[in-house]
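**Q** What follows is a protein structure lacking sequence information:
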């Protein structure tokens, strides 16, 4: 069975629907910071899986003509309550905003983000749109099945 490959965001010939549309550079930077903030202490595969969640959400929004969690990478990543590293009171927020490519983990996150935004990243999650750290028990996960566990992160593809 071939691995599922993520679809790239629509380019200029197919403008994204909805109120926001990030540029490829903004998408890469925002996604890389999200990977660094959410999975920076995990394996490269776990960072790839978090990238897959973001891109799966972007793809679902594109396919549905918009979605509550945002229509592009920046909107999906920065929606309050979705990726805690972006919350204004997150403990690592200052580091998230100031980290540079001199940090080897952030450099790896940027490479992953570039591949994801270009549509060149395999999806190791089986289409997940939600995740949480193992050991957490968020209400939205009640009655849902984990579709993948990579590192210390659990992924779900059955949450609306």
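**A** Looks like it arrived, so ask away. This structure is a prediction, so every number in the text was calculated from the model and none was measured. Numbers count the residues shown, from 1 in each chain.
**Q** Please make it C-alpha for all contacts and neighbour counts, starting now.
**A** OK.
**Q** who touches the closest residue to residue 153 other than its chain neighbours in this structure?
**A** Excluding the flanking residues, the one nearest residue 153 by Cα to Cα, 6 or more residues apart in numbering is residue 133, at 4.4 Å. Contacts for residue 133 were tallied using Cα atoms under 8 Å, 6 or more residues apart in numbering; they are 152-154.
**Q** Second structure for comparison follows:
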């Protein structure tokens, strides 16, 4: 007797399966750092991976999709739709995929263990006011909170 496969709902925010974290991270670092270069995307990726190591019980994909880390995951953010539509035909997104893959496999040596970042063009949030940045790069300040 054959059984019919059941459909499982999949979030429209990222693919399911083992590539979810890679794709989600690449989209986030592309949306926030593509105009600031590879080093900016590397720093953003390292920050997300650092946060994952300090947040047991949550997947990297889940953490990255939190708009408190990467605002572009907020549907109201102006980068959101473009981020979801990006694909590897865009050289910057292809680079973001490579950066995300390396960050997921390696050790952070670029942001000093930071697990938060602030775009220097934005007002400093309350949580960062008493902290000293672990690194500053490409218009971002990185913090270990």
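**A** Thanks, I have the structure now. Since we're looking at a predicted model, the values are computed, not measured.
**Q** Just give the TM-score of the two.
**A** Superposed pair, TM-score by TM-score structural alignment, normalised by the length of structure 2: 0.83. Supporting alignment: 129 aligned residues with a Cα RMSD of 1.5 Å.
**Q** one step back: measure the residue nearest to residue 153 of structure 1 to residue 151 of structure 1 for me?
**A** Distance, residue 133 of structure 1 to residue 151 of structure 1, by Cα to Cα, to the nearest Å: 9 Å.
**Q** and what of residue 64 of structure 1?
**A** In terms of Cα to Cα, residue 64 of structure 1 sits 31 Å off from residue 151 of structure 1.
**Q** Show me what residue 112 of structure 2 aligns to in structure 1.
**A** Under the alignment (TM-score structural alignment), residue 112 of structure 2 pairs with residue 126 in structure 1.
**Q** which part of structure 1 lines up with stretch 126-140 of structure 2?
**A** On structure 1, the counterpart of stretch 126-140 of structure 2 by TM-score structural alignment is residues 139-153.
**Q** Distance from the chain centre to that stretch, please.
**A** 15 Å (Cα atoms, centre = their mean, to the nearest Å).
**Q** Highest neighbour count among the contacts of residue 133 of structure 1?
**A** Ranked by neighbour count (other Cα atoms under 10 Å), those have residue 154 at the top, with 23 neighbours.
**Q** Surely it forms part of a strand?
**A** Yes. Assessed with DSSP: H, G, I helix; E, B strand; the rest coil, residue 154 of structure 1 lies in a strand.
**Q** Now do the same contact list for it.
**A** Counted by Cα under 8 Å, 6+ apart, residue 154 of structure 1 has contacts 131-134, 146-148.
**Q** And the residue nearest to residue 153 of structure 1, how close does it get to residue 110 of structure 1?
**A** Taken as Cα to Cα, the span from residue 133 of structure 1 to residue 110 of structure 1 is 22 Å.
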